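Student: Any chance you can model this:
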Amino acid sequence: MTDHTSVVGLWVTADGHIRQELRADGRYEEARGGRRGAYTGRYTVTGDHIDYVDDTGFTATGDIRGGVLYHEHLVLHRERTTR
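Tutor: As a prediction, this is how the structure comes out:
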């Protein structure tokens, strides 16, 4: 992966409690439970690695391995949309 388009989409935990939307413009929004926008900020992609900077200045990292996003202690899978 070399750009945002390779990770764009909605990533969710197995229980659906945490939903992280990675947008093509390099922004993200993370929802937790019923709380939309629990975290918002920007992200950059380098290879299979993602660096996050929350709008409050908090930083985090993630890696995609085998189609799974490992974001700090979270394990997220890309949500498939049906049309």
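Student: C-alpha only now, for contacts and for neighbours.
Tutor: Fine.
Student: Can you say which helix or strand has the residue most central in space within the chain in it?
Tutor: The centre of the chain sits closest to Gln20, judged by C-alpha atoms, centre = their mean, with a distance of 4.5 Å. Assessed by DSSP states H and E, Gln20 sits inside strand 18-22.
Student: Here is a second sequence; please produce its structure as well for comparison:
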Amino acid sequence: MEDTALHLDGSAGPGGKAQSTSPVEHPYAGMWVTADGYIRHALLANGRYDEARGRRRSAYRGRYWIVGDHIEYLDDTGFTADGDFRDGVLYHAGMVLYREAS
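Tutor: Purely as a prediction, here's the structure:
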């Protein structure tokens, strides 16, 4: 597993390391949703995420870093979370999210 994030907006990553200022495409960018469609989690190519819950758009927003198959989140309000990608599924904070078909 690599020790650097794949992309970010130029700020320091979870380990305090400065990251690249230019976005890098990665296989996990895109929309991830729960099976019932209630939670919609957009991983943007610029290192930001935007999570909708039900009819509430942008319920949570912030930055994220991906190291290998692990994702770390820093919400704009300051709380942190993490998750893991396994076999094409995102396991995050007790939720199971699937990539939305494009």
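Student: circling back to that earlier point, which residues in structure 2 does the strand holding Gln20 of structure 1 align to?
Tutor: The alignment of strand 18-22 of structure 1 onto structure 2 (TM-score structural alignment) spans residues 39-43.
Student: Pull the residues that contact that stretch.
Tutor: Stretch 39-43 of structure 2 has contacts (C-alpha atoms under 8 Å, 6 or more residues apart in numbering) with 28-34, 49-54.
Student: Show me which positions of the strand holding Gln20 of structure 1 end up buried.
Tutor: By 16 or more other C-alpha atoms under 10 Å, the buried positions in strand 18-22 of structure 1 come out as 18-22.
Student: what's the farthest-apart pair in the residues you listed?
Tutor: Greatest spacing in those, by C-alpha to C-alpha: Ile18 and Leu22 (12.9 Å).
Student: Need the counterpart of Asp75 of structure 2 in structure 1.
Tutor: Aligned by TM-score structural alignment, Asp75 of structure 2 pairs with Asp54 of structure 1.
Student: mind listing what the closest residue to that match other than its chain neighbours touches?
Tutor: Nearest in space to Asp54 of structure 1, with sequence neighbours left out and distances taken as C-alpha to C-alpha, 6 or more residues apart in numbering, is Gly41 at 4.1 Å. By C-alpha under 8 Å, 6+ apart, Gly41 of structure 1 lies in contact with 27-29, 52-55.
Student: Of those, which are still contacts in structure 2?
Tutor: On the basis of both residues aligned by TM-score structural alignment, their matches' C-alpha atoms under 8 Å, what survives of the contacts of Gly41 of structure 1 in structure 2 is 27-29, 52-55.
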